Structures are given as structure tokens and as C-alpha cells.
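*Asks:* no sequence for this one, just the structure:
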């Protein structure tokens, strides 16, 4: 008879669920040399010297006897050098805490167990999570894999869960993340305190701490980058173009009201020269094209510039417009410039030179104006300026002079004054030393007669240096300038006519091109006549405006863009008005009466209470004094009540 079942018959326990628990890697007894700091290295050297004394003991002495002799010599204090070595090796604060025999023997045991490796004598750091180990683990950790992460023994199990919660675009605080992981983390993991989390996160480098909290260009601003050197190229070989919303209010060219204009600039990477610029009401292909035209223009009044070989830009609407970037009829292709946009948007570091120049040129210039609205402007002063502009605008509207005056407030620059201001700003920038250019020993640019000093070259000086060495910019002739920079658009001819920008054009020479596509070149300011070419750019004819069913006169591209902008703004305002009206439209609010079912007992009770109230009202009332009589009569007279029932 068996009193106990066999082992094969015993019920088996289910395996522990470890899918959500990080795996720990045991910590090595011998730390890497790169993980040691200077203090640890001094302590290792001191402990190694004491153990060497034990190894060099006399042949008739044991390890314990040699260690006891060393402790006695230290306690005696006769050998000052030995006392100093022992104090360094012990690494204890206070003079009373001397080296003990068990401590020395413990070092000897560790030293022998690790095959006499000196690094095994390193003291344990005050921090339980070494920074170097933490960084090495963070470098390979995949976000979202907290349940399967492999952790070194020194890293707490809650660390991956906390990082996954903390490194989110919503940027939660340490306290918020700690509360969330305390609820969601597996129960087998010990919950950390706020101070524990703070100490560990303090050791995490910013590039790992902010990964996930920042994305795209914002995160890349923390990373290293490669500096592009264009000094080996000729001027205008590589240029960058970018638009910038001017950070100050100026007068609108049409209405005179305050608004933020769009400024577009072209920078030469070799000489850092501001080769061309333009300004417009908003970002558009016309502003970009005009800035490019200004950069290509070289004449007696503008001695710098030329056609860029390569033009880099972001993927903005104005830069990527087909009228500029088309490989056959686009503006850049016709002039001979290779346009290279970035492969994806949201990467301003790919054209950092022009992005940085926005701060050096336009933001610095805007700070000279009272109407500056940058993020570093004082909020109170900015609000006062805005209120003043609004009051002046209302006064002009009340006087019915909106669109008649050049500017609605004395704080504003008129459009003509603003363009002159930009011209002066561009000249000042091109005549200021640039730290990316070589150094020379000459007087300051603002004081040519002053003492010569060693400083960086200005863009104008760098450009002049290249010209003196034989450089000649490539630029179109003035006679071809207008034709080359006229926008080219493909259209289909039908019965000797075609439609462009809402205008109808006609020419007898187009009879042979019925139902065929041709290319039309037009001036955005003078729409009366356009030039027509075939796809081989052979001139066909000059087509004239014949008539338009929409407008009684030809509408230029500028006016058409203004009308489209006006329609878009009206639609946006109409949507806002509809939303405001929807909030107060009672027709959309369905009001339902609230019915509550009650039991019979409650209904009987309410009937009984109502009968009591009616009886009390019908009962004659007796008063204690004349004041109560007067108050009761006044109350009944005011509310038309009877004191005594009929």
C-alpha cells in the first residue's frame, strides 16, 4: 500500500507568466575600465597596494597573519604612508572609521575570485544605476517593448514602462507618468517613488529623454549635424530660397491697414550674399518668382547676382508651384537653374543657411520697428501697439478713407517705405562681416578710414574677391529678361481662341492649332497681349484680349489672385458665422418635458399634504400683536390673498 503518490502523479503548477516582466542580465563583478571615474581609480590603486603586501608576505606566514600585521601597523600609525594608503582604500568619511580586518579579507577574496583583476576592487558607486550602463541600454531599447525588454541588473524593472509613458508627444510630467504606470504596470513590479524616478531620469541624456516627446525638426534640433562647405564652388553655384512672414505690422499696399507681409530671399552659399529679395501680400509663386528674378538681375544699379546653377528650397506652396518648377515650362528650367527640393517636408535643416539668415536679416530688421510682433516682444507693449492700430483703423473706416490713405496709422510703414526699408536692410547685411567667411586685416566696413583690424569678410567683399580673380556671373540680357521671366502656361486652342486666367485671347494665326496644346507666356501686370509658342518653344504669334464673359476688361494675374484671396477669406468668415449662429439657433435644440413615474403610495401622500395646506389656509388666523396684523394685511394685499375664506 502506497502512502504517498509518485512524482509523476503529482499535479503540476502553471508556469509563471513572465511575458510582461523585463528580463534582467546579471551584473559583472568586474566593471569595465571606461565605467570607472578618477576617484574609483585612486581607490583601486590603494587597495591593490595593500593586497600586494599580503602577496609579498614571508613564506612562514599565512594570509590571515599577514593581513593582521597590516591592520596592526595601520592602527599603530607609525608608517604615515601606509596610513594614507589605508584611508584612501577604505573610502570612509571621518577619522574614527579605520580599516578593519574583515574588510581587508573581503577585498582579498574578491581579488582571488576574479583571477586577480584590479577592477574588481572598485568600490560600488553611490548610484545604483550607473549612467554609462543606462545610456548603453537606452541606445538599443525599442520604444513600446517594455514587457520583453532585457535589462541589466542595475536598471529597475519599472524603467522601460516609465519611459514608454513619459516619452510621448503630449509631454507629460514626471508625476503624471508615474501615476499612469502605477495603475497600468504589472503587479509583480515594485512601484517606484517620485524621488527614485527623478534620480534615474536625471541621468538620462536629453537626446534619449526627449525622443518621442519631440519629433521631426524639433527633435533634430538636439542632434548633431554635418556642416556644408561651399567655399570650393564658384559664387551662385548653389543658392537657397525661402519665404518668411515678416514679424512686424506694415501698411497693406491696397487698403493701408496693418498686416504681416511675406518676404522672400535668395542666398548664395559660397559668398553668403543676399542676391535677391522680394515682398508680397502672402506666400505665392509670384513672390518666389520675383525674388528669383531679382537674384538673376545684374545691371549698372545692381552689380551682384546671377543665374543660380542649383536652387534649394523647402516644399512650400510658392516654391513648389508648377509655374516655377515644371521641368519643361517652369521658370527655373527656362532660365537654366536646377531646382532641388527636399525629399520630404518638415526638415528645415536641409537648407539651414537660408533659415538662419531669416533671423540675421529679417527678424533683426523687424526689431527696429515699433510694430514688432516676435515671440520675444513684451506682451504688454505688443498689446498696446495692437490696440492703437485697431483704434486708428476704426477711425479711418469711420472717415471712409480706407484704401485712400497710404497707411491707417502713424505707427505703420507705408508699402513704399517698407520696400525702401527692405532694400536698406539687404545692403546693410551684405556689408556686414559674416563669421562663415575668411578673415582679413582691413578697417571696419562702416569706418573705411579707421584702424585696420582682423575680422571676417563681408558678403560684398567676398563677392568682390571672386570678381577680382576673374569670376563673371551668368545673367540674361535686359532685353530678354522680361520674356524669360514671364510665366509659361500650357493651354488648348479651340477655334482660334483660348482662355487664360479667366480672359479669352484670340489670333488668326492659331487656326492651324485647333484642339492642340500650345504654351502661352504672359506678363502678370499687363494682360492685354500674350505670346504663344509651340512645345519646341518656336514663336507662333501675339494673341490679344478679345473678350471675357466674366469681366468687362482683362484681369491681370495679380488682380485675379487678389480676387481669389478675397473669395477664400469670405468663405472662411462665412463658416465662422455659421458656427456662431448654430450655437444660438433654438430650432436645433429639442426641448422635451421630463416625466417621472411615481408609485401610488407617494401620490396618496402628496394628496394628503395638499389637503392639509388648504385646510391651514382656510382656518381663521389669530394674531399676537398689531405688528403681526399689519404684516399679514400688507402681505395679503400685495399678493391678492384672503385671510378668511368666504
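*Replies:* That came in fine, so what should we check first? Since the structure is predicted, the reported quantities are computational estimates derived from the model, not experimental observations.
*Asks:* When you work out contacts or count neighbours from here on, use the C-alpha atoms and nothing else.
*Replies:* OK.
*Asks:* Kindly confirm my reading that residue 535 is in a helix.
*Replies:* No: counting by DSSP: H, G, I helix; E, B strand; the rest coil, residue 535 falls outside a helix, being coil.
*Asks:* Neighbours of it, how many?
*Replies:* 13 (other C-alpha atoms under 10 Å).
*Asks:* then this one, side by side with the first:
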């Protein structure tokens, strides 16, 4: 690496001056260089740079600068654009800003050279290199723009650089913009504009006309057309400042375009999960749902190297996609993903036992809400959407809502009557579709890949991911584990403590005599998510100890695989949510009763003896009729009234318990389906009960979990 020093040996000076060692000695004698004697074991002299003439020092500085530029990595050779001031676009024209930025970049480069020999000499050296054409074309173009002189010579002098430096130190970066004769500031930037923008810049995005009429008199605004014209003259960034928060407004700002041309296959894999915009029949209960597709793409070749489908984005689906990519295409060096729970978990990340740690893969996360940083995998997901559009079960945001509703209703009706439907694909059909989709994508020309001449048409076209992989794989160090190694690499591992030859893992206990020497020690326990009959035990350094088998003292009499436990947990959670809904329905049904208020006391009317006799006869007849249907009038009340005692009717009572009500409804439905006559009162009750939320909730639970889940 190039080192800047105050002294150089004869050979070092010869390399910097691009002359021979003998020429250095003659030149030192001629120009009177001072020197120091080197240690006796080294011999020779050390020439002092400060004693050399200015022209010689400039030549040495130029060579050092060129060497420093050459030693920088390719990605760092482009000059760093200095931070620019937040200047309103209405204050500077585009050409003024470009000249200001060009001058700032040139001053930044001169400052780097000044690290070698000071700012004054750095300015002279840079001006000389510009005149002799030793600078790169990039800087030559910047000099032409920074000079801002059309039709004249475009050389750069040291005095010009000094003047720019002085202006920047005194006035800031804005002072480097060329001055022009402008219209009065109150015309370009009227007094009402900023107050108007403060009211208009709201995240709710009010219209210009709305703010105009609300504040027309308060802000003394001109005509609406004038206001619209002034706002339209602002740049997109200024117009959206305040109306968009930082997360959204960044799409209007500068960005870095990543270059992948130097990458090789398996250098970087990027992955993401995507909920398909189409319905598929669930493999367990056959109801329509939207599966989650986890896909992995090789950055260098754009090839889809692994994929997996599941019920949701989770660590198991990600692990399966990683397994496919590693077994079929090789272990990657960097795994680039977002911060989703499927990619950020102990199964992948845990030190020593995490899958990526055992594979030796470095995982990198993108910044939150920065999907643009993973545009490659986002494009692949657009391929999934494009193919889903061809399916009748497509349900994307741009799908006609009425059409989607009709298709879904028709499918649900078929499922209700026949148990399945041909409208939505089955799980197996969707798996085949995914295989075909990935194969088509990998064989289709990709616009970001280099162009080649098609042998069949003789025309140029972009390479396909498979073609690019075939070209680059010979240059890459692709590591594919063998079958035995892969089987262990993709087993999830957990850290557990041995207790008397037993290991407790997910409510199951495993035993092996080979663990006697590891009592109360931590070990790594690997397991198969589909087979809980045994586990693989290793010490913390990864050395294999033994296989431990399932014992009868586990939580279940038979071993329960992790996947089955997860399904049971999910089902229990769903039952609890439905039970909460049932409790609400029960409260609505029985919680409306309250204390009955006493009716007002009836006032006794004055009647003739004949009228009283008729009333007594009618009252006697009324009481006899009420007794026949279970109503007893008794207890005299003040004013001649009576308390009515209603006796319950015992024939065919409706149960008060919700479960018993649903049991009665099922019995009545069974009798009606068999043609058996039922009590008319119960038939009327059943008709109203079937439209009640309680009935529908119980029926849904029976459909999902069986009659035993409700009635026992």
C-alpha cells in the first residue's frame, strides 16, 4: 500500500519520479537534495522531500496520488459527492446547482491530495494535472462544467481553486453557485407562498383549491391559477415535503444502484415470502386459503434456486427453501433478506446450532421499509402474480371485486354440497404449478443479464438465468453437501441439558445410555420435524454423541412431532376465539332480562249493580280459561287488582343451556329430514333459531372440528 513519507530511499524516489536509481543520484547532486544516512545494515541514503525543488515535489505528489487512486477498490474509485445544502429549488436553477456541485466535488478531491503535501501545493498539482490531461475523464468533464465558460478554454488554474475554496469557507456551498441577475425575490418567492405551503403540506393531502378558499382572505392570496402555477413550479421533493413522511418521500431522492456483474453463483442469495394472490384448497380441511410462497434467487444469475410453500411465512418454510437451494445449487456466502419473523429467528440465527451458522452462511438484513433494496426478489414475485392472473382463483387488488365475489361464492357453494370444488386448484395441483412456473422463469430471457446471439433466430437477446448459471458456474467455488451431510445440516438443533440420560424436547423425553457422562451438561439436540421417534445428540463442539430414543414418560403416550404440536396449538387457539364469540352470543340471548316493574294500580270505576254482576260473570269465565292453559289469578292487590301467576308449560320445553339448545336443534333437524312430525311450537322455534348467531357459531365449530368438539 502506498505510504506518504517525508523521506524516500533512492529506489523509492526512482519509482516515484519514474527514472533510474543512477538518475536519482545525479539529480539529487544537481538539485542539492539533503539526505540522511540509513542504518549500516541497510546502507544507502534517505532523501528528504522538503529539500527537493518544487517541481520535483509536485512530480512525486502526482505519482503518489495516482498510486492511491489505483489501489482503491473499484467500488470506491468514484468520487464521493459531498453533502449539499438544503436549497429550495426555486432559488437556484438546475444549471446553477450542477455548477455548484461540480465545484464542490473538485474541492473535495483537492482536499484529498492535500493530505500528501498541503493545500496550496495540492491546488497547484491538481491544476497542472488538469492542464496536462493526467486526470480521468470524469474530472475533465467536471472541470468543463465548473468553469461555466462556453466557447472558451476550459483549463483550471490554481488561483481559481483557491478562490473557490475562499468563497466556500466564507459563504458556504451556496456561494459556489454562479451569480445571475434575477428578478426581485418577492416575485420569485412571494410572501404568501411559504405560509400557504405550511397549510398545504399536510399528510392528509388537501387540495390546493381547498386551502386556497380556506385562507384566501387570511393570507391575502392572488388568484387560484397563480397559486397553482407557483406550486407547480416547485420540484417534486419540495411539493411532497410534509405531505409525505420520510419513509415515502425517499422515493423522490437519490439512490445507489447496485452492480452485480462481479458476483459469481452462490455468492449472494436473496429471499422473501409472498402471500399468493389466488385461492388454493387447504391440504387439511379443503377450504380455500392463500398459501405463502418463500422463494430464493441467486443474485449473480437471477436464477430461482429454491422455493417452498406453506400456510404462512415461518421458519419451517424458510428452512425448506434453504434446504432446496443448498442441495440443488450449493451453499451461499451471504443470505440477504428482510426483517420478517420467518428470516429472523433462533432456528436460523442461533450461534452454533442455527441452520445458517452450521452452513457457514452470513446473513444480512435490509433496512426496514426498504423494499427497493430488494428489487430483485420483488421482480420474481411479480412473476408469481403474472401467472396467478391466469387462474380463476386470482384475488389480487386489481381484480374486479364483483367477479371475485361471484367466483368465491360459487366455489364455497360447491364445497358445501360436494365437499370440494374444481374452481380452485388443490394443494398438489398448486405444487405442480409452482414447479412449472419456476422452470419457465429460469429458462426465460432476463432483461438484466448480458445479451447473446440466439442460435435459432440469429438475433440478439438477453441470457436466461439457467444460461447465465451455466456460463459462470465453472468460475465459482460451488459447495454442495452430500446426502448424509445434508440430512444432518437441515435438522433443527436446540440446546438442552441432560438429566440422568434423559433430554426433554418439546414435551417429549428422549433417553440413551450414551448420555451417562453428560449428566447436567448442555448438548446440542437435533430433531426431525416430521418424526419424533428419536433425536440426534452432539456436544457443544458439534461432535456426535448418540441417538436418543423416545421414552414412555413423555407428555404424550405416543411421540408427537413438532409439526403436529403446532397444528394442535393453532386449532386450540381457533377454538378459544370461537368460544369467545359463543359467550358473546349467549350473553346477547339471555342477558336482556331484568327486574319487571310493577304495573300501575288500576282505579276501580263506579258501576251500577247490573254492570257489577256482568263483570263478576266475565271475571269467573276468564279465570277458568286461564287455569286451563296454566295461568292462575290470585292475590288481591290494592284497588281490586290481582297478581297474575304464570305457570310454565312443561311440554317440549326449550333448554336454557346453549349446548343443549343446539343438541335439540340437531335432533329436530334429524326428525324433519326423516319425515317425522314434530311439535308445531318446536318447529317454529327451530326456524327462528337456525338464523340466530348462536346456531351458526355452533354449526361452524362442528364443521371445523366435528360434533364431538361441541356436544362431547
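*Replies:* Structure's in. What do you need? Everything numeric in this text was worked out from a predicted model, so none of it was measured.
*Asks:* After superposition, what is the TM-score?
*Replies:* The TM-score (TM-score structural alignment, normalised by the length of the first structure) is 0.60; 431 aligned residues with a C-alpha RMSD of 3.6 Å.
*Asks:* corresponding residue for residue 241 of the first structure in the second structure?
*Replies:* Matched to the second structure by TM-score structural alignment, residue 241 of the first structure sits across from residue 271.
*Asks:* Next one: that match from residue 378 of the second structure, what distance?
*Replies:* Residue 271 of the second structure sits 9 Å away from residue 378 of the second structure, taking C-alpha to C-alpha, to the nearest Å as the criterion.
*Asks:* Can you name every helix or strand that the helix or strand where the match of residue 241 of the first structure lies contacts?
*Replies:* Assigned by DSSP states H and E, residue 271 of the second structure belongs to strand 268-275. Packing contacts for strand 268-275 of the second structure, counted by 3 or more C-alpha pairs under 8 Å, 6 or more residues apart in numbering; DSSP states H and E, involve strand 292-298, strand 334-337, helix 375-388.
*Asks:* re the thing from before, compare neighbour counts for residue 271 and residue 378 of the second structure and give me the winner.
*Replies:* Set residue 271 of the second structure next to residue 378 and count neighbours by other C-alpha under 10 Å: residue 271 wins out with 24 against 17.
*Asks:* residues contacting the more buried one?
*Replies:* Counting by C-alpha atoms under 8 Å, 6 or more residues apart in numbering, residue 271 of the second structure makes contact with 294-297, 335-337, 377.
*Asks:* Deepest in the core, which of the helices and strands packed on strand 268-275 of the second structure is it.
*Replies:* strand 292-298 (a mean of 24; mean count of other C-alpha atoms under 10 Å).
*Asks:* which other helices and strands contact that one?
*Replies:* Using 3+ C-alpha pairs under 8 Å, 6+ apart, the elements in contact with strand 292-298 of the second structure are strand 268-275, strand 304-310, helix 315-329.
*Asks:* Quick one: closest of those to residue 248 of the second structure.
*Replies:* Evaluated over those, closeness to residue 248 of the second structure peaks at strand 268-275, with 21.2 Å, by C-alpha to C-alpha.
*Asks:* which helices and strands sit right next to whichever helix or strand comes after the closest one?
*Replies:* Sequence-wise, the next helix or strand downstream of strand 268-275 of the second structure (DSSP H and E) is strand 280-281. Strand 280-281 of the second structure is packed against strand 288-289, helix 427-443, with contacts defined by 3+ C-alpha pairs under 8 Å, 6+ apart.
*Asks:* can you list the ones you listed in JSON lines and add distance to residue 312 of the second structure and mean neighbour count?
*Replies:* JSON lines is the format used below for these (distance: least, C-alpha to C-alpha, whole Å; neighbours: other C-alpha atoms under 10 Å):
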{"stretch": "strand 288-289", "distance to residue 312 of the second structure": "10", "mean neighbour count": "19"}
{"stretch": "helix 427-443", "distance to residue 312 of the second structure": "14", "mean neighbour count": "15"}
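*Asks:* Cool, thanks, talk later.
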